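Q: for reference, the sequence and a predicted model appear below.
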Amino acid sequence: MKNPENHRIYTTSVASVYPHYVAKAEKKGRTKAEVDSIISWLTGYTTPEIQEHLDAKTDFETFFRKAPELNPNVTKITGVICSYRVEEMEDGLMKKIRYLDKLVDELSKGKALEKILRK
């Protein structure tokens, strides 16, 4: 794996990836509101705050650094995403990004929102 400190995704705007999250969910009959719920659950941002970051084209590094509070139940997110077992990842920022990827993936696979949000 590339040096995690230089990974391109860190400087990529959340706004450039967000439409892909929404499209992936909508293709499977899920909604943008559900994607926003996942992001809110993970980061502590409200929906309007998420939109502010999208409008500002905030990069992933800043988005997660400024997140109000990472959900304490993130440790319950397990499984493989992008060929990596998320619970075994060491790099903090990459792990947070993969948590988000994993949650959107679960949504698009039809998992109930209550289960995705580890309630």
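A: Received the coordinates, thanks. It should be emphasised that the depicted structure is a prediction, and the values quoted were computed from it without experimental measurement.
Q: can we go C-alpha only for contacts and neighbour counts from here?
A: Will do.
Q: which secondary structure element is home to the residue most central in space within the chain?
A: Centroid-nearest residue in the chain, with CA atoms, centre = their mean: residue 100, separated by 2.0 Å. If you go by DSSP states H and E, residue 100 is part of helix 92-108.
Q: re the thing from before, show me what contacts the residue nearest to the centre of the chain?
A: 38-39, 42 (CA atoms under 8 Å, 6 or more residues apart in numbering).
Q: for these, pick the one with the most neighbours.
A: residue 42 (23 neighbours; other CA atoms under 10 Å).
Q: take the one below as the second:
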Amino acid sequence: MQVTPEHNEKVAKLTFASVFPHYIVKVEKKGRTLAELYEVITWLTGFDQKTIHELIDKKVTFKTFFEKATVNPNAGLIKGVICGYRIEDIDNTLTQQVRYLDKLVDELAKGKKMEKILRTS
């Protein structure tokens, strides 16, 4: 699928707070923990748990969320298809970063080993 400017705008305006509960349900339903979810988010963004909750409380958009993040330099190693989009082919940086997060959460829910998810081995 091709990412459109309208899609990029929609992603930018989405609040992290509106998506985070879905991440929790997805990983816990598959037997993974909230602590593992925080670990994945922290690896990608550099945010600690306290900061994640401050951003949730402020209802920041994904645009603001990733503007404040220090994206892991190994994030470019995240490849594959998520939500019908090939991550490495997305040319909008913000949309690509959101899809990185989606992919990491998906891999966590699918039972991948943490060192594989975090691109450490």
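A: Structure's in. What do you need? Here the structure is a predicted model, which means the values were calculated and not measured.
Q: TM-score, when you put one on top of the other?
A: Between these two chains, after superposing, the TM-score reads 0.94 (TM-score structural alignment, normalised by the length of structure 1); 118 aligned residues with a CA RMSD of 1.3 Å.
Q: about what we covered before: have a look at how far, on average, the next helix or strand after the helix holding residue 100 of structure 1 is from structure 2.
A: Proceeding N to C from helix 92-108 of structure 1, the next assigned helix or strand is helix 113-116, under DSSP H and E. Aligned to structure 2 and superposed, helix 113-116 of structure 1 gives a mean residue distance of 0.9 Å (mean CA distance after the TM-score superposition for structure 1).
Q: which elements pack onto helix 113-116 of structure 1?
A: Secondary-structure packing of helix 113-116 of structure 1 (3 or more CA pairs under 8 Å, 6 or more residues apart in numbering; DSSP states H and E): helix 92-108.
Q: list the buried residues in the helix it packs on.
A: 93-108 (16 or more other CA atoms under 10 Å).
Q: out of these, which comes closest to residue 114 of structure 1?
A: residue 107 (10.4 Å; CA to CA).
Q: what's near enough to touch that closest one?
A: Residue 107 of structure 1 touches 25, 30, 35, 113, 116, counting by CA under 8 Å, 6+ apart.
Q: in those, which residue is surrounded by the most others?
A: For these, the largest number of neighbours (other CA under 10 Å) sits with residue 35, at 24 neighbours.
Q: what sits against that residue?
A: Contacts of residue 35 of structure 1 by CA under 8 Å, 6+ apart are 21-22, 25, 104, 107.
Q: repeat for residue 64 of structure 1
A: 43, 93, 96.
Q: list just the nearest of these to residue 11 of structure 1.
A: Comparing those against residue 11 of structure 1 with CA to CA places residue 93 closest, at 11.5 Å.
Q: what residues are up against the closest residue to residue 77 of structure 2 other than its chain neighbours?
A: Nearest residue to residue 77 of structure 2 in three dimensions, chain neighbours excluded: residue 119, at 7.0 Å (CA to CA, 6 or more residues apart in numbering). Residues in contact with residue 119 of structure 2 (CA under 8 Å, 6+ apart) are 74, 77-78.
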